[in-house]
Structure formats: structure tokens, C-alpha cells
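Visitor: sequence plus predicted model, see below.
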Amino acid sequence: MPRTQQSTAVQLNHTVVHATDRQLSADFLATILGLVPGAPFGPFLPVDLGNGVTLDFYEMRDEPIQPQHYAFLVPDEQFDTMIARLDAVGVTYYADPHHTEPGRINRLFGGRGAYFDDPDGHNMEIMTRPYARP
């Protein structure tokens, strides 16, 4: 199927994050990132990111949660604070996505990054530089 030129750029607006407890999961991520969850919107509890995208936490108690990966580009000057928040709540962070290097960060693409699990096992990533694309 051929691609067509559009007059406006396509942007991600929101995505749903499945959780066994939407409040717990939204509060956890918001705390680590230095954000505040928004007001409930129907069955969703949004966490508004700085670029107009929301993560809409949705409770699924009757089905197992399928872990996903969510990566956040964060300001370099806030990275150490986020790592300190992970330490403060007793969450181990890792230098790699497979969680084999606990308590370490990576230095990919000239920045810093770390991976950690949220309460439902979603693999969260914070990074200060976007990945290089060809």
C-alpha cells in the first residue's frame, strides 16, 4: 500500500496501560517521573506526559496483564532524581531491558538510561537521549 503525504503530522495522542489497580499503577509511574495523575476519564486514569500524550491506566482484574514496554525521554537534569525516587520506593532499576544488570544505568547514544518494572510488570524505561535511527 503506498504512503501518502499528509498536510499534518501524525501524532500519538494516548495509549491504554492495563493494570490490576489503575490508581496504584498511575500513582507509581507519576511519582517516578515527577508528574501527577489526572482526573478519571470514564474507566481510565490518565497520566499526562509533557508532549500531549497520555497514558490511560485501565483496570483489568479478570485477565492476566500482558507486560508491555514503555520508554520515556526525560530531561538529563531530572534523571538522577528519578533514580533516587526508584531507590526511595525500593524498586530495582537495571542498565538493560532484560534486567540482568541491577543497580546500574546505561550510557547509550551519549545519554543515560535505566529500566524498571511497574507494579504489573510493565518494563518501563527512562532515557536522556533518543535512540539513534538510521
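Guide: Cool, got the structure. Being a predicted model, the structure only gives us computed values, none of them experimental. Numbering: from 1, shown residues only.

Visitor: from now on I want contacts and neighbour counts done on CA atoms only, so please keep to that.
Guide: Will do.

Visitor: now do the helices in this structure.
Guide: Ranges of helices in the chain, per DSSP state H, are 22-33, 76-88.

Visitor: quick one: the strands in the protein, in order.
Guide: For the chain, the strands defined by DSSP state E cover 14-19, 44-48, 54-59, 69-73, 113-117, 123-127.

Visitor: the first one vs strand 69-73, what angle?
Guide: Think strand 14-19. 130 degrees (axes from the mean of the first three to the mean of the last three CA atoms, to 10 degrees).

Visitor: for comparison:
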Amino acid sequence: MPVTFNHTIVAARDRAESARFFREIFEAAEAPSWGPFTNVLLDGGVLIQFADLPVDAFPEIQNQHYAFLVDDELFDRAYRRLRERGVEHWADPQMSRPGQTNTEHGGRGVYFRDPAGHFLEMITRPYL
């Protein structure tokens, strides 16, 4: 069996809010949730599990980077939703080009933060 990516746990302060953000922006499917997780299902069966971190044990969330490959049509819809919601976004990971997208790697891309502060990237073409 080849190696495939199955799931990851993403730290949140409000797991329901983070899951809702992903469902709304990326049009991700709601998935059954259990225990400490609120789950979102991406294409290919990839599960993102949001878990609240207790503030007393983890006063700060270590922000991570997550990149999502989408088609041009979803990019257009998702980018429109980001702008409508006033989500700050950039064309580059250095955040030097605010309010813009990029056309690098033969496609389009944009960087933005989720409700927990994780740095998300949405691209229309893979880097490789």
C-alpha cells in the first residue's frame, strides 16, 4: 500500500469556530465528530480534527502552516468569501503584499490566517 495522508489534529481555541471557518471557506464537508475533536472532511478522505487547547496548559498556540490545493473555480469562490468577510490576506508568506494574490508556480495563490492564527495557503497549482 502506498503512503497517503489520512488526518491531522489542528490546535484551536474554539474548535467549532475553526471547523466552521474551514467548511465555509473551503466548502469542506462536515464529518462526524467525537471526543475532543470537531472534524472536517476534505476530498480524498483527509480528515482535519480541530481540538481545543486548554489555556492554562498552553497559553499560546504554536502557529502552523497548512497549504490547500484547489481548482480555479473553488479558488474564486473561496477568495470572494475571504474578501467579503474582511479576512486579511497576502500574496506572499512574508506578508509584504497585503490584499493581493500571486500568480507564481503557474497558478494563483493566497495566504491568510484561520481563527486560531494558523497560516493557511490556498493554491491552484502544485509546486512540483
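Guide: Good, I have the coordinates. Computed from a predicted structure; not experimentally measured.

Visitor: which of the strands of the first structure sits most buried?
Guide: Of all the strands of the first structure, strand 113-117 has the most neighbours on average by mean count of other CA atoms under 10 Å, namely a mean of 25.

Visitor: which residue lines up with residue 77 of the first structure in the second structure?
Guide: Counting by TM-score structural alignment, residue 77 of the first structure lines up with residue 73 in the second structure.

Visitor: rewinding a little: Serialize the strands of the first structure to JSON lines and add fields for distance to residue 101 of the first structure.
Guide: JSON lines is the format used below for those (distance: least, CA to CA, whole Å):
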{"stretch": "strand 14-19", "distance to residue 101 of the first structure": "26"}
{"stretch": "strand 44-48", "distance to residue 101 of the first structure": "28"}
{"stretch": "strand 54-59", "distance to residue 101 of the first structure": "27"}
{"stretch": "strand 69-73", "distance to residue 101 of the first structure": "17"}
{"stretch": "strand 113-117", "distance to residue 101 of the first structure": "10"}
{"stretch": "strand 123-127", "distance to residue 101 of the first structure": "14"}
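
Visitor: which one of those strands lies closest to residue 31 of the first structure?
Guide: Among the strands of the first structure, the nearest to residue 31 of the first structure by CA to CA is strand 44-48 (10.5 Å).

Visitor: that closest one aligns to what range in the second structure?
Guide: Matched against the second structure by TM-score structural alignment, strand 44-48 of the first structure falls on residues 37-41.

Visitor: what does the matching stretch contact?
Guide: Residues from elsewhere that reach stretch 37-41 of the second structure, judged by CA atoms under 8 Å, 6 or more residues apart in numbering: 15-16, 19, 22-23, 28-33, 47-52.

Visitor: mean per-residue distance, it versus the first structure.
Guide: Compared with the first structure after fitting, stretch 37-41 of the second structure has a mean deviation of 0.8 Å; criterion: mean CA distance after the TM-score superposition for the first structure.

Visitor: that stretch: how far from the chain's middle?
Guide: Remark: stretch 37-41 of the second structure is offset 13 Å from the chain centroid, using CA atoms, centre = their mean, to the nearest Å.

Visitor: counterpart of residue 108 of the second structure over in the first structure?
Guide: Per TM-score structural alignment, residue 108 of the second structure is aligned with residue 112.

Visitor: next, the contact list for that match, please.
Guide: 76, 79, 105-106, 127-129.

Visitor: pipe those residues into CSV and attach distance to residue 13 of the first structure per row.
Guide: Output for the contacts of residue 112 of the first structure, formatted as CSV (distance: CA to CA, whole Å):
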residue, distance to residue 13 of the first structure
76, 24
79, 24
105, 29
106, 29
127, 21
128, 22
129, 22
